[in-house]
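A.B. asks: following is a predicted model, sequence given first.
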Amino acid sequence: MSQFVVGLTGGVAAGKSEVSRRFEALGIVVADADVAARAVVAPGSEGLARIVDHFGSGILLADGQLDRAALRERIFASAQERQALEAITHPAIRELLRRTCEEAGSPYAIAAIPLLTEAGGRQQYPWLNRILVVDAPAALQHARLMLRDGSTAELADRMIAAQASREERLALADDVVVNDGHPEQLQAEVERLDAAYRLMA
């Protein structure tokens, strides 16, 4: 088991996936909350059944999979609906992440949790030893969202506004990586942190 676990978080389109990939390339197991989130709402899962109970069967695609685009529109239009979804999925996601980190064969493990701040931070994840925040300027997040997801400017604004503020995220951080579009600098930061985390572990 990895006794030492780093929580990795950051705002939407800040570059968390890129940072995760670079840690994985160094041999570190990354338990990804997005992967866990898909697993807990897979067809036949208790999570999906509870989502259908709350949102109705219109939230499903023809093949029985969750219609993520339709669900995203619903939850970004209503804070109440977003909280309802989180109440269904977050406990199951937390448990799956913890188990994956415990079983990791690397010197330490990373739990990549995009909504760590919104989900209650250390209070909900007391098993995290450190928190690493990937930070990017808001204008860059906005541009990346429109490019990556084909989001309208308005939806990109809503997605950024729906998350915790940059200040709230940074207040949780033990470590910060600034991802403002300089790959060499990003790689150097990841390698520096990897060396530090191996020592701590």
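C.D. replies: Here it is on my side, so go on.
A.B. asks: for the rest of this, base every contact and every neighbour count on C-alpha atoms.
C.D. replies: OK.
A.B. asks: check the secondary structure at the residue of the chain lying at maximal distance from its centre for me.
C.D. replies: Distance to the chain centre peaks in the chain at residue 62, reaching 27.4 Å (criterion: C-alpha atoms, centre = their mean). Secondary structure for residue 62, judged by DSSP: H, G, I helix; E, B strand; the rest coil, is coil.
A.B. asks: try this one side by side with the last:
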Amino acid sequence: MANWVLGLTGGIGSGKSAISAMFEDLSITVVDADIVAREVVLPGSQGLKQITAHFSEDILTSEGTLDRAKLRAIIFENEAEKQWLNALMHPLIRESMLTQLAQATSDYVILVAPLLFENGLEQYCSHTLLIDVPVDVQIARTTARDKVSIEQAKQIIASQMSRENKQQKANDILDNNRPLTEVANDVKALHQGYLQLSAMS
């Protein structure tokens, strides 16, 4: 892949979307793994056809889109079904992500993935940036935004790689637990550094 790729990651509630939007304002293309995951199961896609063939039409909403809540309930109860779904989805998502990264025309391109390190996606990146906040901030933001209980938020965080491990793995760490104006200034400084790194590669 010719493009210089920045892998941007962080636990749930760390503010990845806000930070990636700042990079987009600096004319950098962003490929978001969560958005790609939705694209590969849109109506008419191979992904949705295979899911429907496996789980039957019951898995669709009345509009013909994937009923995510129903699918989540099935795989939460059944490890074999979860493994089947992962085996289908991961290659589809990866292929689409790599295509989008390769087609990007900005000076460098950002891959946003909450499970960047967990899923080994850093192998496709030239450099990695961790959006970092304390765990109690993650819990507060997640419960407020996603309307989940504190218990559920803790479970989601526990299922991801620990904050300490991510800090050790990342090339750069951006503290996102302070005023956005300070964070935005740091993003601009990081951006200048990434422009130089990508120009040298």
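C.D. replies: That came through fine. Bear in mind that the values here come from a model prediction, so they are computed numbers and not experimental data.
A.B. asks: can you calculate the TM-score here?
C.D. replies: TM-score for the superposed chains, counting by TM-score structural alignment, normalised by the length of structure 1: 0.87, backed by 198 aligned residues with a C-alpha RMSD of 2.1 Å.
A.B. asks: which one in structure 2 is aligned with the residue farthest from the centre of structure 1?
C.D. replies: Correspondence of residue 62 of structure 1 to structure 2, assessed by TM-score structural alignment: residue 62.
A.B. asks: structure 2: which residue goes with residue 170 of structure 1?
C.D. replies: Counting by TM-score structural alignment, the partner of residue 170 of structure 1 is residue 167.
A.B. asks: how much space between that match and residue 97 of structure 2?
C.D. replies: 24 Å (C-alpha to C-alpha, to the nearest Å).
A.B. asks: the two: which is more packed in?
C.D. replies: The neighbour comparison of residue 167 of structure 2 against residue 97 (other C-alpha atoms under 10 Å) goes to residue 97, with 19 against 16.
A.B. asks: give me the next element, helix or strand, following the helix ranked longest in structure 1.
C.D. replies: Assignment by DSSP state H gives helix 79-102 as the longest helix of structure 1. Counting by DSSP states H and E, the next helix or strand C-terminal to helix 79-102 of structure 1 is strand 109-112.
A.B. asks: what's the neighbour count on residue 151 of structure 2?
C.D. replies: Residue 151 of structure 2 is flanked by 11 other residues according to other C-alpha under 10 Å.
A.B. asks: which element is it on?
C.D. replies: Using DSSP H and E, residue 151 of structure 2 maps to helix 150-159.
A.B. asks: post-alignment, that helix versus structure 1, mean distance?
C.D. replies: Comparison of helix 150-159 of structure 2 with structure 1 after fitting gives an average deviation of 1.8 Å (mean C-alpha distance after the TM-score superposition for structure 1).
A.B. asks: so which elements touch that helix?
C.D. replies: Applying 3 or more C-alpha pairs under 8 Å, 6 or more residues apart in numbering; DSSP states H and E, one finds that helix 150-159 of structure 2 contacts helix 135-146.
A.B. asks: tell me, the helix it packs on lands on which residues of structure 1?
C.D. replies: Alignment of helix 135-146 of structure 2 against structure 1: residues 138-149, by TM-score structural alignment.
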